[in-house]
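Q: just a sequence and a predicted model for now, questions to come.
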Amino acid sequence: MQLLKKSVTLGALCFLPIVLSAQEQPKDSVKQIEEVLISGVRAKEKNPIPFTNVSKAQIAPRNLGQDIPILLNYLPSVVTTTDAGAGIGYTYMRVRGSDGSRINVTLNGIPFNDSESQGTFFVNLPDFASSLESIQLQRGVGTSTSGAGAFGASLNLQTKASQQNGYADISNSIGSFSTRKHTLAFGTGLHNNFEMNARVSKIESDGYIDRASSNLFGYYFDANYITKNTIIKAIAFGGKEKTYQSWNGLEDEEKLRNDRTYNSVGQYTDEFGNIQFYGNETDNYWQNHFQLHWNQKLTSKWQSNVALHYTLGKGYFEQYREDEAFADYLLPDFGSNTTTDLVRKRWLDNDFFGTTFSLNYKTPNTDVIIGGAANKYQGKHYGEVVWTQFYVPNTNRYYDNFGNKNDVNFYTKASQQVGKLNVFADLQYRMVFYQANSIKFNDVNDTFRFFNPKAGITYTLNTASSIYGYFGIANKEPRRDDYENGSIKPERLQDFELGYKFRNNKAFVNINAFYMRYKDQLVATGALNDVGSPVFENSGKSYRLGLEIESSIKVTEKIMVQPNVTVSTNKNEDFYFQRDGVLTNLGNTNIAYSPNLIIGNNITFAPIKALQISFLTKFVGEQYMGNIDAEKSVLPDYTTSDLNINYEWKINKGIKSIVFSGLINNIFDRVYESNGYFYTYDDDFSNPPAITTIEGVGFYPQAGINFLAGINLRF
């Protein structure tokens, strides 16, 4: 489930510089100042941190409507899944086995994770990939950032950079499951220090799963003032989504074999005993982001950035419920009837606002950044009954709760080159103040203070290769759902990374070993709560130990291969579980949703300059959906392959170019499930009763072979 937020920022005015010059700036200088906007959260080449950069040119060929997690599917250690089965709607990603609530996501350095659930919901930003300049995925603790702690990865997205020349783009794509994407974008180019860019997008899809439809609208706008030493960017973006829920998956083994698209969400039995489906079992959210960035080059060595941000989010999901008690909804009984079928809406109304700031001192050998953030979240949670089978109630709120969170952090990052040795240090102090109430827990008023140090070294062996070592500590507070489930201990992670990098004009190789040591890690139990979100519990001591190999090799002038592989072991230590009424130490067990083997590859063939053909393959090894190594909880391994073709026809007569794109997903029509759930409960079947532990599972089927095809006209 997604929480919508809103954000605004108060500035650290001491960092606001005076506008120096009104002359236009060379393109390279503009790029240099713009980099300050993301320098506070991104890793640099000499930092001892495993990361992958993805440019807008790499995103474009596959950007035909699928969400950002799916576009990043082939990066190292990444596993993706989608509720609707075809990459549009609610999509998710895990990195090194850690789910989206443990992946810190920032947009231009501004936190995107929802403050309470700590999840990320790209369904609220339809077609956002069309307005991105670049993406960086850091694996592990990485560098200090704003928002929730990074326990698996950090994902930073940078929106459009300055465009020197004006342009207009019209993009349309169609595909399987009645998928349609329409995008209109334009930019004025830089004239007299001013520039504007805008985009509107519409995406619709029926989804692979029955009734798992998506109706999405997205937009982006920026207005920029650019001089020799100053860039001021005002950015607004957001979206509106309506998706039919498909979070139940499939528990019925017979249907999993013969009716894989079956969706039980919204199912009910009418008065004649017939199975029906409620037509509006939907998720409805609106989310709007506003950012104001001021980047300033103070001298040849000093640059600064300050940002104000505000995110406004509001929405609800609607549900049909059978045989609910009037009393549970604060409603009067209807005569002798104490229960009723009803329709309810559960609302989230959130505001998120604050400031981020940084001051950067940079010379050829020294790079120091001092920065921080102060952000505030205000959330309202309430539910309404809009219909019962006996009467339509007046405005009725059967619960009315809140969650407020203040998040303040300060950091200092330093990188110093001494001969062939680069020394990196990163110190962050973070304070979190959380107040909340709920129908499931008593009033909360908690304060967390975290010190998150990181340090490492990089040693240059020669012009092409280097080795590095890194140690970092991260701490993270519980989520709102964790309070509801009774798992309220903060988590602590010690991350060790050791790697080797090789780069020349024909090849890049990064071999990285990691050991992530957790205390009180919140691991997914495999179960879902009543709104389809994973349930987590503190597992005591646990660890992830693995090896990542990422490479890009230019085989010939026309052939490029980009293989990556992750081999890991992921264990809970001395894991306790109550089976058949007896608390038992199961010893070391596998952490849920953590495959031991992940392999990706991209083979790109460019027979001529205008044509690019890519064959992409992903293998995800067997994984457990729970933490007790139950045979029933196994999610089988799977392999999928995609074929992507991109051809650009340059015209330069009114129309600059026409780009034709085609994407065949799962080209070998594999039958697979990329996600699922596992739950247990105690029951008795004997007299006298004996407690017996019952196990249940469900799976999320993904689409077989399907396609997307698009055409882009650029003026």
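A: Arrived safely, thanks for sending.
Q: for the rest of this, base every contact and every neighbour count on C-alpha atoms.
A: OK.
Q: for the residue positioned nearest the centre of the chain, what are its contacts?
A: Nearest residue to the geometric centre of the chain (Cα atoms, centre = their mean): residue 120, 4.6 Å. Each residue near residue 120 by Cα atoms under 8 Å, 6 or more residues apart in numbering is listed here: 2, 100, 101, 105, 112, 113, 114.
Q: quick check: the nearest residue to residue 96 once chain neighbours are set aside vs residue 595, distance?
A: Residue nearest to residue 96 in three dimensions, not counting chain neighbours: residue 77, with 5.3 Å by Cα to Cα, 6 or more residues apart in numbering. For residue 77, the distance to residue 595 under the criterion Cα to Cα, to the nearest Å works out to 10 Å.
Q: let's bring in a second model and compare:
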Amino acid sequence: MKNLLVSGAALLALPFSAWAQGPVAGTITDAQTGTALPGATVLLDGTPSAATDAAGAFAIPVVPAGTHEVRITFVGYEPLVQQVQGQAGAQRLNVMLRSGGVLTGEALVTAQRANDRTATAYTNVSKQDLAKRNFGQDLPYLLDQTPSVVVNSDAGAGVGYTDIRIRGTSNTGINMTINGVPLNDAESHGSFLVNLPDLASSVNSLQVQRGVGTSQNGGAAFGASINISTLDNRREAYGETQNSVGSFGTVKNTAQFGTGLLNGHFTVDGRLSRIKSDGYMNRAASDLKSYYLAAGYQAGNTLLKFITFSGREKTYQAWNGVPEPALTGNQALLQNYIANGELSEADAERVRREGRRYSYYTYDNQTDNYQQNHYQLHLSQGLGEDWNIGAALHLTRGFGYYESYRARRRFTDYGLSTVIIGGDTLTRTNLVDRKWLDNYFYGGTFALNYQPKANDKLQATLGGAWNQFDNDHYGEVIWAQYASNSNIRQRYYFNNARKTDYNGYARATWQVLPQLGVYGDVQVRHIEYDIDGVEDDQNDVTTRARYTFFNPKAGATFALAEGQQLYASFAVGQREPVRSDFTDRPAGDQSAKAERLHDFEGGYRFTRPDGELLGPHTSLRFEANYFHMNYRNQLVATGQLNDVGTALRTNVARSYRRGVELTGFVSADDKISVSSTLTLSRNRILNYRDVTYDADYSPVVGEARTSTISYSPGAVSAHTLEGQPLKNLRVALLYKTVSRQYLDNSENEARSIKPYQVLDFRVRYSIKPQFVKEIELGLLVNNVLNREYVANGYTYSYLGASGGLDTFNWYFPQATRNFLASVGVKF
């Protein structure tokens, strides 16, 4: 391994002057006002190759020798085409676009995005950035190198159920939208990206906002928001295929096509994807399928686009994790687990044999099965020189179940009668049940934007959304060893949930002085949530909850000099409890309180895209962001899970997260680049009282003290070293570190996830033969140093065989060294 690293370093250190090719960099501005145009798309020979940053700057890493066409497009502007000659050394291309081009449909998306005027912390991720890492792993893994991000996978290899936390906040506190349409589940607040496999292949841009950020549609951004756009318009016809194979039987196949602009008005784009993996954990397989189809019509300042995308997943249940002694090999604790879990001799032998890859379930169809169909109709309309509007109607249809084998279940728990056989009365049976979700989510969103071309000192947006969610939860018995009085698909519980969520927001930025800008944003959000019926434990979960939230935000920016900016903002975020905060409590208990967050962000940005600071053909970016997130009634994870793997939570009166995020990037001729991000934070609950239980299960309340919030590491870093040692060959080392995380709020190291460090290696090589546009070969080696680590877990206490209270930790081990290899072809 040492030789491998030394060889890699030597490869990156080859003399760059020998390459007879160079990058093209420059800026894109408005021809009338000179204002920078962030987010413009730059295509080299019809292939998206770069996007402009907040300062309007872009860089195409490599332009081969010969004549090439550069096409630049931006919302509401005429596209511009210019020829460039590939040559040694860097070239500059400063472009001014004229207004009046066809809209691209981004009016609704950009209305919710942050920029250098909104005084918030954000990271833009381009289509090219995602493509570099996309070998078939889920979207959270493609964002692993962005600030304050921690990811994990139930199956251990990034395929199947994955999760993302930002600043210690789980995805239930991360607002996600696709084209401005909410993606978060209305009840759990989570975004289950396993339902949309290979979504990244259809994303043309993505923004991660940290903290409360700007006003969003859907669930509250209580730690971050992820704003996804698939509304790209590609004017040239294309066809692409990406195929990956790798460790644990992982296979990914993706085919994409686009007609380009037909008759000056019509476009059709599509994608089919399939991802299969056995998973690193035993019996943790995934079988994922998805499609994406978009049909658009555009004329002048009008664009109408219909989009449908869908995903179907079948995953073997891996959400139980692995008991700690199976990882550590502690035989005494392992025997205790076997005894308290009443494991059979065969299961006991299996847990000893399988160790860290142990999976509790053995029933061959212990699977989760779910399908989610999305339908979106988007309208973007220019209204004169200075106004445009984006509006969308949407429908999401979700349905599916997870199937489980249950041993020795009471008949009465399923509404069944006892069974008498001969002289014996049976009260229990082995059975198989299915727990179903059957739901509809529909509504509309809009954003009216004021973006004057002649004078951009004032920009404003008025927007909002109305959404309705209707979800049936029910269970069926599909087989029983002793059927009792049951029928086929015997339904043993049912409840219906309805949720109405509507919001309106207004936002404006005003450049008061050439150096000073101010920002204001206010949102009103109303929620009505009703549940009727009983849960699987026959607990009455009838709920009536109403909330109205007022969320103001304000900020200011100050330009110190060209490429240097100070900013500061204050924002209020509020959100309602999730479904499990109501249903996992005694009947009628609606004591879970809404959470409130006061978020202060302040920082400094420094950008030098033109090489003035470090010499010709270099670029440098640096940002330091301070955050203080002060909570009231924050719902924090207790460390325990319910029967479907959802974290149980409790309100704490006062808590906070405060820290600093440092990010930096430097490149030379784009032949070599280094990017780093480091987050240092303190995440604390004030006056926390730990609750344990004695042998009689009576609660024992500890003394009040300050404690660390569960699942909130104090240090997270990510570093990427990337270089181009040979023409069309790019290699990268990616290093990730995460400090200790506690499984509950007791700050007890015996219930924690140990710090870990992971090194990945990536290489991509492209060639351009005459019979196709491009062939690209890729290799991703994950966990190069072969570390045995865990990235998630939970803790649980119960009355042991000895009569005392036993505490067990369960963990989710991540894969040791593994690889994914890919072949991509562009036509």
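A: Good, I have the coordinates. Being a predicted model, the structure only gives us computed values, none of them experimental.
Q: quick TM-score on the pair, please.
A: The TM-score (TM-score structural alignment, normalised by the length of structure 1) is 0.92; 683 aligned residues with a Cα RMSD of 2.3 Å.
Q: still on that earlier bit, how about the secondary structure of the alignment partner in structure 2 of the residue nearest to the centre of structure 1?
A: Alignment of residue 120 of structure 1 against structure 2 is given by TM-score structural alignment, with residue 191 as its counterpart. Using DSSP: H, G, I helix; E, B strand; the rest coil, the structure places residue 191 of structure 2 in coil.
Q: which of the contacts of residue 120 of structure 1 are retained in structure 2?
A: By both residues aligned by TM-score structural alignment, their matches' Cα atoms under 8 Å, the contacts of residue 120 of structure 1 still in contact after alignment to structure 2 are 100, 101, 105, 112, 113, 114.
Q: among those, name the ones in helices.
A: In this view, these have no member that belongs to helices under DSSP state H.
Q: need those in TSV with distance to residue 635 of structure 1, can you?
A: As requested, these are exported to TSV (distance: Cα to Cα, whole Å):
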residue	distance to residue 635 of structure 1
100	19
101	21
105	27
112	30
113	27
114	28
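Q: which of the residues you listed sits closest to residue 61 of structure 1?
A: Using Cα to Cα, residue 105 comes nearest to residue 61 of structure 1 of these, at 23.3 Å.
Q: for residue 137 of structure 1, see how far away that closest one is.
A: Residue 105 of structure 1 is 9 Å from residue 137 of structure 1, where distance means Cα to Cα.
Q: try residue 334 of structure 1
A: Using Cα to Cα, one obtains 56 Å as the distance from residue 334 of structure 1 to residue 137 of structure 1.
Q: comparing those two, which shows the higher neighbour count?
A: Neighbour tally, residue 334 of structure 1 and residue 137, criterion other Cα atoms under 10 Å: the higher count belongs to residue 137, 26 against 13.
Q: nearest residue to the equivalent of that one over in structure 2 other than its sequence neighbours?
A: In structure 2, the residue paired with residue 137 of structure 1 is residue 208, using TM-score structural alignment. On the basis of Cα to Cα, 6+ apart, the spatially nearest residue to residue 208 of structure 2 that is not a chain neighbour turns out to be residue 226, at 4.6 Å.
Q: ok, now which ones touch the one you found?
A: Residue 226 of structure 2 is in contact with 174, 175, 176, 177, 206, 207, 208, 209, counting by Cα under 8 Å, 6+ apart.
Q: ok, back up a step: burial count for the aligned partner of the residue nearest to residue 96 of structure 1 in structure 2?
A: For residue 77 of structure 1, the aligned position in structure 2 is residue 148, judged by TM-score structural alignment. When neighbours are counted by other Cα under 10 Å, residue 148 of structure 2 registers 26.
Q: residue 148 of structure 2 contacts residue 166, correct?
A: Yes: counting by Cα atoms under 8 Å, residue 148 of structure 2 touches residue 166, with 5.3 Å between them.
Q: now do the buried residues in the longest helix belonging to structure 1.
A: Within structure 1, and with DSSP H defining each element, the longest helix by residue count is helix 27-34. Neighbour-count burial for helix 27-34 of structure 1 flags 30, 33, 34 (criterion: 16 or more other Cα atoms under 10 Å).
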